[in-house]
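Novice: Build me a structure from this.
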Amino acid sequence: MNSQMFRDSAYNGLWKQNPGLAQLLGLCPILAVSTNIVNSVSLGLATILVMAVANLAVASLRNFIPYEIRIPVFILIIAALVTVVDLGFNAYFHSLYLVLGIFIPLIVTNCIVLARVEAYAAKNDALSSTVDGILMGLGLVWVLALLGGIRELLGSGTLLSGIEMVIPGLEGFSVFGDDYPGFLIAVLPPGAFFALGCLIAGYNAINTHRAARARLKPARPGPAQGQPAAEVTQAAG
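Specialist: Sure thing, here's the model as predicted:
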């Protein structure tokens, strides 16, 4: 995997083909878990781990998996990895495990994981597939973190609430003070839809603005038919 391929994968995963903003995959966990930053990022990191190892396993075994049964085999691999992650959360981050609840096992049915395994890992080498899984997961993580931060800040006026479940000794902090009444709809399901809609609108606006600038960018003049390139360069100078 050369540097250009890595840059393309990074751009696709983090922006162009972002799972949460462009492909709109995995909306169930995105909307349900993003009540604060800690929950959002924790589930995103678990998804990265599953995506990276699943892509590595599928890319390594793709020549040995019959085409007709590839989807059941892919789901079996993902389910085994999710089981390991689920047991690890239960053992080492039990309080966070209770908060995330069913959404860790539901990574098995997450469209992001299965779609990337089918679309990329089943057709490419192990290294490229692993990097692709990590970068796609990072694209999901930053969307989850931003969405969770917006909802937590507006809903309860805090940031990093619950961080002690991951790193003992640390505590979240109040941004607007203890007297902040909170904006209840921000932490309810409608608030998740509104916040995600605003992020998608901003994402589309940025892409539209960039496309407009690219169209307006003047093209470098080339040699006209029958005119030497040196004359065009001299005229342009």
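Novice: from here on, contacts and neighbour counts on C-alpha atoms
Specialist: OK.
Novice: what helices or strands is the helix ranked longest in the chain leaning on?
Specialist: The longest helix of the chain (DSSP state H) is helix 126-156. If you count contacts as 3 or more Cα pairs under 8 Å, 6 or more residues apart in numbering; DSSP states H and E, helix 126-156 packs onto helix 3-11, helix 37-61, strand 158-159, helix 189-216.
Novice: Relative to residue 166, which of the ones you listed is closest?
Specialist: Across those, residue 166 has its closest neighbour in helix 37-61 (8.3 Å, Cα to Cα).
Novice: Quick one: name whatever helix or strand follows that closest one.
Specialist: helix 70-92 (DSSP states H and E).
Novice: Check which helices and strands whichever helix or strand comes after that next one sits against.
Specialist: Next in sequence after helix 70-92, counting helices and strands by DSSP H and E, comes helix 94-100. Secondary-structure packing of helix 94-100 (3+ Cα pairs under 8 Å, 6+ apart): helix 37-61, helix 70-92.
Novice: now the angle between helix 37-61 and the last one, please.
Specialist: It refers to helix 70-92. If you take axes from the mean of the first three to the mean of the last three Cα atoms, to 10 degrees, helix 70-92 sits at 140 degrees to helix 37-61.
Novice: show me the contacts for the spatially most central residue of the chain.
Specialist: Nearest to the geometric centre of the chain sits residue 140, at 1.3 Å (Cα atoms, centre = their mean). Residue 140 sits next to 14, 18-20, 44 when contact means Cα atoms under 8 Å, 6 or more residues apart in numbering.
Novice: one more to line up against the first:
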Amino acid sequence: MASKTSREIIRDGLWTNNPALVQVLGLCPLLAVTSTVVNAIGLGLATLMVLMGSNLAVSLIRNFVGESVRLPAFVMIIASFVTCAELLMQAFTYELYQILGIFIPLIVTNCAILGRADAFASKTSPGPALLDGVMMGLGFLVVLVLLGGMRELIGQGTLFVDMNLLLGPAAADWVIRPFESYPDVLFMVLPPGAFVGLGLLIALKNGIDNHLEARRKLAEPTPSASGSKRVRVTGNVS
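Specialist: I've put the predicted structure just below:
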């Protein structure tokens, strides 16, 4: 495959080929746990860790694994890193781990992770593979946090509630309440609100892309109306 520059890898992960907004992968956990920002950050960090580790490991073994066992080997690698993420969360953020529940083990089946391992990491060197894992993970994390913030703010009228579950007692006072006597909007906390929120984020990205494309076309030089050079005729006409 044609090698990508670091700039292209960064742009793909964060914007052009974002796993959530463009590839539309990993939607099950994305829609299920983003009712609050802390849930979104917890799942996003776990996914980022697994993406980084699996991409690097797959790239390192890419020349030693046969075609017949390629996908099972990738799944085993991903499952190993998911187990590490589970154990770390159980040790340091146990209450958050309980809230996220089954969606941490389900990272093994996340199509975004297996897709990057098969489509990119297995065909390139460790450096670009690791960078791709970082950027794809960050792109997924950003969408999770934006969706979680939107749903928490509209649904409950708060931001950063229960951040102490992730960052300890020091973050217990980080709660922001922009509105007084806010009537909870249950729709945004429930799964239908997640679909609506994600749809708005996808529409916003597409709108920005269309605007940038229109500006690029306006900035391009336009050819002359005639499309050819004028020829000057000299001499006497009798």
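Novice: circling back to that earlier point, please convert the helices and strands packed on helix 126-156 of the first structure to CSV, extending it with mean neighbour count and distance to residue 97 of the first structure.
Specialist: Listed next are these as CSV, based on neighbours: other Cα atoms under 10 Å; distance: least, Cα to Cα, whole Å:
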stretch, mean neighbour count, distance to residue 97 of the first structure
helix 3-11, 14, 30
helix 37-61, 23, 10
strand 158-159, 22, 20
helix 189-216, 14, 21
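Novice: Minimum distance to residue 127 of the first structure: which of these has it?
Specialist: helix 37-61 (7.2 Å).
Novice: mean shift of that closest one relative to the second structure?
Specialist: The superposed helix 37-61 of the first structure is, by mean Cα distance after the TM-score superposition for the first structure, a mean 0.6 Å from where its aligned residues fall in the second structure.
Novice: Which neighbouring elements make contact with that helix?
Specialist: helix 27-33, helix 70-92, helix 94-100, helix 111-119, helix 126-156.
Novice: Please work out which residues of the second structure line up with it.
Specialist: Counting by TM-score structural alignment, helix 37-61 of the first structure pairs with residues 37-61 of the second structure.
Novice: how about residue 208 of the first structure, what's its match in the second structure?
Specialist: Using TM-score structural alignment, residue 208 of the first structure pairs with residue 210 in the second structure.
Novice: Now for its match: which residues touch it?
Specialist: Residue 210 of the second structure neighbours (Cα under 8 Å, 6+ apart): none.
Novice: Distance check, it against residue 204 of the second structure.
Specialist: 10 Å (Cα to Cα, to the nearest Å).
Novice: Repeat that for residue 71 of the second structure.
Specialist: Distance from residue 71 of the second structure to residue 204 of the second structure, by Cα to Cα: 35 Å.
Novice: again with residue 25 of the second structure
Specialist: Distance from residue 25 of the second structure to residue 204 of the second structure, by Cα to Cα: 18 Å.
Novice: Span of stretch 24-41 of the first structure from start to end?
Specialist: 18 Å.
Novice: no wait, stretch 177-191 of the first structure
Specialist: So stretch 177-191 of the first structure: terminal residues 22 Å apart, Cα to Cα.
Novice: With stretch 9-22 of the first structure instead?
Specialist: Note: stretch 9-22 of the first structure ends 15 Å apart using Cα to Cα.
Novice: Contacts for that stretch, please.
Specialist: Taking Cα under 8 Å, 6+ apart as the rule, stretch 9-22 of the first structure contacts 23, 25-27, 30, 112, 131-132, 135-140, 143, 199-200, 203.
Novice: With distance to residue 98 of the first structure as extra columns, can I get the helices and strands packed on helix 94-100 of the first structure in CSV?
Specialist: Shown next, in CSV, are those (distance: least, Cα to Cα, whole Å):
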stretch, distance to residue 98 of the first structure
helix 37-61, 11
helix 70-92, 8
